[in-house]
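1. Provide a 3D model corresponding to the input given below.
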Amino acid sequence: MAADMDIDFTRRNKKPRPLTEHEKDKLEEFIEAIHYSARYSDEQYEYRHVQLPKQMLKQIPKEYFDGSRGTLKLLWEEEWRALGITQSLGWEHYEVHEPEPHILLFK
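-> Below you'll find the model as predicted:
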């Protein structure tokens, strides 16, 4: 399904990078503060954005970041779920809102 979503796979890790237990523990305190937008859609997709607490970004492993952009990479489902993002199956992380890098866009 993801292949026909126009996702730039060069902006992802080559394979999902699991979090260590220590990394998960550091992120735990932020999970309750993750904000999920209402769903919105166009003719092709349903969308939503997920806003992470800004302080949370400092606890996310550096391998999840794109150094050239200064934002998170596009995350594999295994990665965004490990961060504590919970949503139904089928969502793909397709973009980071660069002016506000704590906002992840899903479709």
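
2. Please count neighbours and contacts with C-alpha atoms only from this point.
-> Fine.

3. So which residues make contact with the longest helix seen in the chain?
-> Secondary structure assigned by DSSP state H gives helix 21-28 as the longest helix of the chain. Contacts to helix 21-28, defined as Cα atoms under 8 Å, 6 or more residues apart in numbering, come from residues 56, 59-61, 82-84.

4. Let's see this one next, to set against the first:
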Amino acid sequence: MANPRYLTESERARLLEFQESIHYSPRYSDDSYEYRHVMLPKSMLKVIPSDYFNSDTGTLRILLEEEWRGLGITQSLGWAHYETHAPEPHILLFKRPINFGQ
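-> The predicted model follows:
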């Protein structure tokens, strides 16, 4: 497994101002997982370090938990970033097993 790329103090300080503007969707599920999407303010993408992005697609790469939490995304344990939505690169898709923590 890859090692997380932690933010520097100055990077973290620039991102904190956006934390109150992060939007969390309601949860939805199928038989195996519950899902939610997290919408970052579009202007926040400009201050996220470039190595958090996939150079081929221009979207955020799949972030490890320490990385997305470092951006100011707050949610309970068990969530994994599994997809980015290329037409809307500020939307991150998360999932976790349906019975996580039970």
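
5. What would you report as the TM-score here?
-> Overlay of the two chains. TM-score (TM-score structural alignment, normalised by the length of the second structure): 0.91; 95 aligned residues with a Cα RMSD of 0.9 Å.

6. three-state assignment of the equivalent of Asn3 of the second structure over in the first structure?
-> When the first structure is aligned by TM-score structural alignment, Asn3 of the second structure is paired with Lys15. Using DSSP: H, G, I helix; E, B strand; the rest coil, the structure places Lys15 of the first structure in coil.

7. Distance check, the closest residue to Lys15 of the first structure other than its chain neighbours against Arg39 of the first structure.
-> Excluding its sequence neighbours, the residue lying closest to Lys15 of the first structure (Cα to Cα, 6 or more residues apart in numbering) is Trp76, at 7.9 Å. Separation of Trp76 of the first structure from Arg39 of the first structure (Cα to Cα, to the nearest Å): 20 Å.

8. Glu79 of the first structure now?
-> As defined by Cα to Cα, Glu79 of the first structure lies at a distance of 21 Å from Arg39 of the first structure.

9. mind checking the SS state of the residue sitting nearest the centre point of the second structure?
-> Taking Cα atoms, centre = their mean, the centroid of the second structure lies closest to Trp68, which sits 4.5 Å from it. Recorded secondary structure, Trp68 of the second structure: helix (three-state DSSP).

10. and what of Ser43 of the second structure?
-> helix.

11. just checking, what residue in the first structure corresponds to it?
-> Match for Ser43 of the second structure (TM-score structural alignment): Gln55.

12. Can you report how many residues neighbour its match?
-> 11 (other Cα atoms under 10 Å).

13. mind putting the contacts of helix 21-28 of the first structure in TSV, neighbour count and distance to His93 of the first structure included?
-> Listed next are the contacts of helix 21-28 of the first structure as TSV, based on neighbours: other Cα atoms under 10 Å; distance: Cα to Cα, whole Å:
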residue	neighbour count	distance to His93 of the first structure
Met56	18	18
Gln59	15	19
Ile60	17	16
Pro61	14	17
Ala82	17	13
Leu83	23	13
Gly84	16	14
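
14. Find the pair from the residues you listed with maximum spatial separation.
-> The largest separation in these, counting by Cα to Cα, is between Pro61 and Gly84 at 13.8 Å.

15. Lovely, talk soon.
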